[in-house]
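A.B. asks: return a 3D structure for these sequence lines:
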Amino acid sequence: METIQREMTVFARRARASAGRMHPELSLVSYTLLGHLEERGGCRATDLAAHYALDKSTVSRQVAALERTGLIERLLDPEDHRVQVLQLTDAGRQLLLQVTDSRRAAFKERLADWPEEDLRRFADYLTRYNGWTPPAAG
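C.D. replies: Below is the predicted model of the structure:
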């Protein structure tokens, strides 16, 4: 267990550091939020907080920063005009594509000498690890 814990910590540190190299103004959290908005075609800030188990104030700060830099915009929900939906701007889509391509190239380089079976198992283990949900409290 100690090895897993240590290696997951190293993995997280490297992920944060590489995010800064991919784009200096885009944190790993911001990149993740942009990816989620692209994947979902937009959503509310509260949906982001719930999905990533983040505090609403954390998401609010991230959203404000992304909005200031012109990467996302707030639109009225067509079904409920009391609700604001966050969506990527064209600049946000372009930056997300650029950073995603850079990240993909970095992963390909890092994993280039791994056999296909190892890659498949690694992907399966990561999917399983990240798919775990804690039991409901109470």
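A.B. asks: could you use CA atoms for every contact and neighbour count after this?
C.D. replies: Will do.
A.B. asks: which residues does the residue most central in space within the chain contact?
C.D. replies: To find the centre residue of the chain, average its C-alpha atoms and take the closest one (Cα atoms, centre = their mean): that gives Thr32, at 1.5 Å. Thr32 makes no contacts at all, as judged by Cα atoms under 8 Å, 6 or more residues apart in numbering.
A.B. asks: following up with a second sequence; could you model it the same way so I can compare the two?
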Amino acid sequence: MTTLLQGGGLLDDLQHQVAVFARRAEQTRLGGVGQVRNSMDRAAYLLLNRLDVEGPMGVKALAAGMGIDSSTVTRQVAPLVDTGLVKRTSHPDDGRAVVLELSQRGQARLDEVRSSRRELMALLTEGWTQEERESFCTLLTRFNGALSERQSAGQPPSGAGPGEPESEATAS
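C.D. replies: Just a heads-up that it's a prediction; the model follows:
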């Protein structure tokens, strides 16, 4: 890799590329292609995805799994409930507790967005080999894991204040 920033080293180049990626990901929301493009914000996508993968759960469990606080989850889930993508149900063992669950409409919408995003990933990496795609995914997963571990240890990444968690709920 050539040095992109004058006088900088590899870590300077890396931090610069991460910053550029974050800006471009936010600008495009990596929403996909076609009519679905930019039609679901990242918080909604990540919440729906977690409910799909892990099943119904309470706000506290959802917040803990995403590395954000319960009030943030409550605020982010409200429009998903209002639009019928998520439904609130009673906990099977404790009728007083509320469980969040992906609705049929939410599942259909999530499937549509996933498909569109897969198509975008295919387009962005169409000149890549399967091995390059796998390597990139492995390294990006490892990078995100390191960020998550740092946050879990109470050390927000540089640029994130205490009220601004940089977890999967705020990442694209």
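A.B. asks: any idea what the TM-score is?
C.D. replies: Superposed pair, TM-score by TM-score structural alignment, normalised by the length of the first structure: 0.87. Supporting alignment: 137 aligned residues with a Cα RMSD of 1.9 Å.
A.B. asks: rewinding a little: the residue nearest to the centre of the first structure corresponds to which position in the second structure?
C.D. replies: With the correspondence set by TM-score structural alignment, Thr32 of the first structure lines up against Leu46 in the second structure.
A.B. asks: same question for Asp55 of the first structure.
C.D. replies: Aligned against the second structure by TM-score structural alignment, Asp55 of the first structure finds its counterpart in Asp69.
A.B. asks: and for its match, the neighbour number?
C.D. replies: 16 (other Cα atoms under 10 Å).
A.B. asks: that one contacts Ala63, doesn't it?
C.D. replies: Yes. The pair Asp69 of the second structure / Ala63 is scored as a contact, 5.4 Å apart, by Cα atoms under 8 Å.
A.B. asks: buried ones in the longest strand along the first structure?
C.D. replies: Here the longest strand in the first structure is taken by residue count, with DSSP state E as the criterion, and it is strand 80-88. When burial is assessed from 16 or more other Cα atoms under 10 Å, strand 80-88 of the first structure yields the following buried residues: Gln84, Val85, Leu86, Gln87, Leu88.
A.B. asks: what do we get in the second structure for the third one?
C.D. replies: Using TM-score structural alignment, the partner of Leu86 of the first structure in the second structure is Leu100.
A.B. asks: what's near enough to touch the nearest residue in space to that match that is not next to it in sequence?
C.D. replies: Spatial nearest neighbour of Leu100 of the second structure, excluding adjacent residues (Cα to Cα, 6 or more residues apart in numbering): Arg88 at 4.8 Å. Arg88 of the second structure makes contact with Val81, Val98, Val99, Leu100, Glu101 under the criterion Cα under 8 Å, 6+ apart.
A.B. asks: any chance of those residues in TSV, with distance to Thr138 of the second structure too?
C.D. replies: Supplementary listing: those in TSV, determined by distance: Cα to Cα, whole Å:
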residue	distance to Thr138 of the second structure
Val81	34
Val98	36
Val99	33
Leu100	31
Glu101	30
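A.B. asks: no more questions from me, cheers.
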